[in-house]
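Enquirer: Sharing a model prediction with you, sequence too.
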Amino acid sequence: MSGVSVSCAVVIAAFNEEDTVGGVVRVARSFTPEVIVVSDGSVDGTVGAAREAGAEVVDLAVNVGKGGALHAGLRAARADVVILLDADLTGLSAAHLETLCDPVRRGDLDMSIGVFEGGGFVTDWGNKLTPHLSGQRACRREWLLAVPDLAAERWPEPAITRHLKATGARWAYVELPNVAQVVKEKKRGFWGGAKARTKMYVSLLTYRARRRG
């Protein structure tokens, strides 16, 4: 694919992320004009913050989960390659997006998966402990749309990992220096964040059992 120009879009699923989504969008817009934020039933100012920062917004009336939100964003995207980003990132730059996108755009990889490095102890540790659950990825849009159960999964990363193995896709982890996430406990308070984190990991870790059932 050397020498061939391949377009790239950014898709961001966001649920009540008014404080951070604008910053993520502005960085994404410095990399590509096609930035799509899917507000997953947000009840705060997420939609307004994303639009003000220059994103195209898909505003879902109810919360369907990250998988459904990403599926809606992929359907709205037009580019051949998409970068998936979480809406609560800090320390992000256009160079990080190039690091994610370039191996896929060149045809060297089918998917790149971003892993935090040097962004902060909590997010570095969590990301490195379970790098296969990272929300920062680049891949061909049509491949992602073909992932079974993508729209049905509240947390779609295990479904994506399963499809990587099933299709024999070429993938690799890439480091994203100085990038971090705002932890759930900071956004929702300690108990609210701990509850949300527990529900997330239960959903992620029971994926295989639920799909076998």
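Expert: Nice, thanks for sending it over. Residues are numbered from 1 along each chain as shown.
Enquirer: Going by C-alpha atoms from here, please, whenever you check contacts or count neighbours.
Expert: OK.
Enquirer: so what does whichever helix in the chain runs longest touch, helix or strand wise?
Expert: Longest helix in the chain, counting residues (DSSP state H): helix 190-205. Judged by 3 or more Cα pairs under 8 Å, 6 or more residues apart in numbering; DSSP states H and E, helix 190-205 is in contact with helix 184-188.
Enquirer: Comparison target below:
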Amino acid sequence: MYHEQVLSVAVVIPAFNEADTVQQVVSAALEWTREVVVTSDGSTDQTAEAARAAGARVIELPQNVGKGPALKAALEAASADYVVMLDADLVGLTRAHLDILLGPVLSGQLDMSIGIFDGGGLMTDLGNKLTPHLSGQRACRREWLLSVPHLGEERWPEPAITAALKEQGVRWDYVELPNLKQVMKEKKRGFWKGAQYRTRMYIDLFGFKRRKKRAEKGG
């Protein structure tokens, strides 16, 4: 297995109200590595308890502050050289998916791999392929990810990671994750609440460049 070639690999999972799926994600990750860290981002359901019962180390944030701060908290709690970042609402995760993500990084081909769903379901495949740069399934060195500017300040960390990839000339590419999907927000929260949540998410995501420029100007 790829992960046996290095000192250590951790799986980090930011989670907000994902009690229905986080246990399965943690269980699959623990078949592959001993270090799995879940940050419960102010969850009001049983996310923390489900993740802990599955065997993960759990960091509990008292308030919902966003995926960026939750990811950073998990990275800081981990001790591994390499990390695989996963969403907590995945369905169908296996050890093979984790090897696909980490393999190109360990071989030296890439500095970061970004996973794209393939064959997991029409809607999740379509959404992932339309906005692949927003995928939450990634692998890289933990030290590099922690160094990404604004990572812990952004509610959604993916745009900050994308900016760092481009600005630093980091080698990255997409890898296909067959038969993997995630639960749609409209299904988790109900159609209208899910649609509203998704709209707010995209507004926040696409406002990153504006916030970044303002921060660089000191205001």
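Expert: All right, it came through fine. Everything numeric here is computed off the predicted structure, so don't read it as measured data.
Enquirer: Now the TM-score, please.
Expert: Here the TM-score for the pair of chains, by TM-score structural alignment, normalised by the length of structure 1, is 0.97; 211 aligned residues with a Cα RMSD of 1.0 Å.
Enquirer: Quick check: buried residues in the longest helix of structure 1?
Expert: Using 16 or more other Cα atoms under 10 Å as the test for burial, helix 190-205 of structure 1 gives 193-194, 203-204.
Enquirer: Mind picking the one among the residues you listed that's closest to E175 of structure 1?
Expert: L204 (22.6 Å; Cα to Cα).
Enquirer: ok, now which ones touch the closest one?
Expert: 155, 157-158 (Cα atoms under 8 Å, 6 or more residues apart in numbering).
Enquirer: any chance you could map the strands in structure 2?
Expert: Using DSSP state E, the strands found in structure 2 span residues 9-15, 35-41, 57-61, 82-85, 90-91, 112-118, 138-141, 172-178, 181-182.
Enquirer: how about these in CSV, adding mean neighbour count and distance to V25 of structure 2?
Expert: Below are the strands of structure 2 laid out as CSV (neighbours: other Cα atoms under 10 Å; distance: least, Cα to Cα, whole Å):
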stretch, mean neighbour count, distance to V25 of structure 2
strand 9-15, 28, 9
strand 35-41, 27, 10
strand 57-61, 19, 13
strand 82-85, 25, 11
strand 90-91, 18, 6
strand 112-118, 25, 15
strand 138-141, 24, 15
strand 172-178, 18, 15
strand 181-182, 22, 11
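Enquirer: mind putting those in TSV, distance to A215 of structure 2 included?
Expert: Shown next, in TSV, are the strands of structure 2 (distance: least, Cα to Cα, whole Å):
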stretch	distance to A215 of structure 2
strand 9-15	25
strand 35-41	25
strand 57-61	25
strand 82-85	26
strand 90-91	34
strand 112-118	26
strand 138-141	26
strand 172-178	26
strand 181-182	33
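Enquirer: was I right about R34 of structure 2 contacting A10?
Expert: Yes - here R34 of structure 2 lies in contact with A10, judged by Cα atoms under 8 Å, at a distance of 7.4 Å.
Enquirer: Which residue, other than its chain neighbours, is closest to P149 of structure 2?
Expert: Excluding the flanking residues, the one nearest P149 of structure 2 by Cα to Cα, 6 or more residues apart in numbering is A160, at 6.8 Å.
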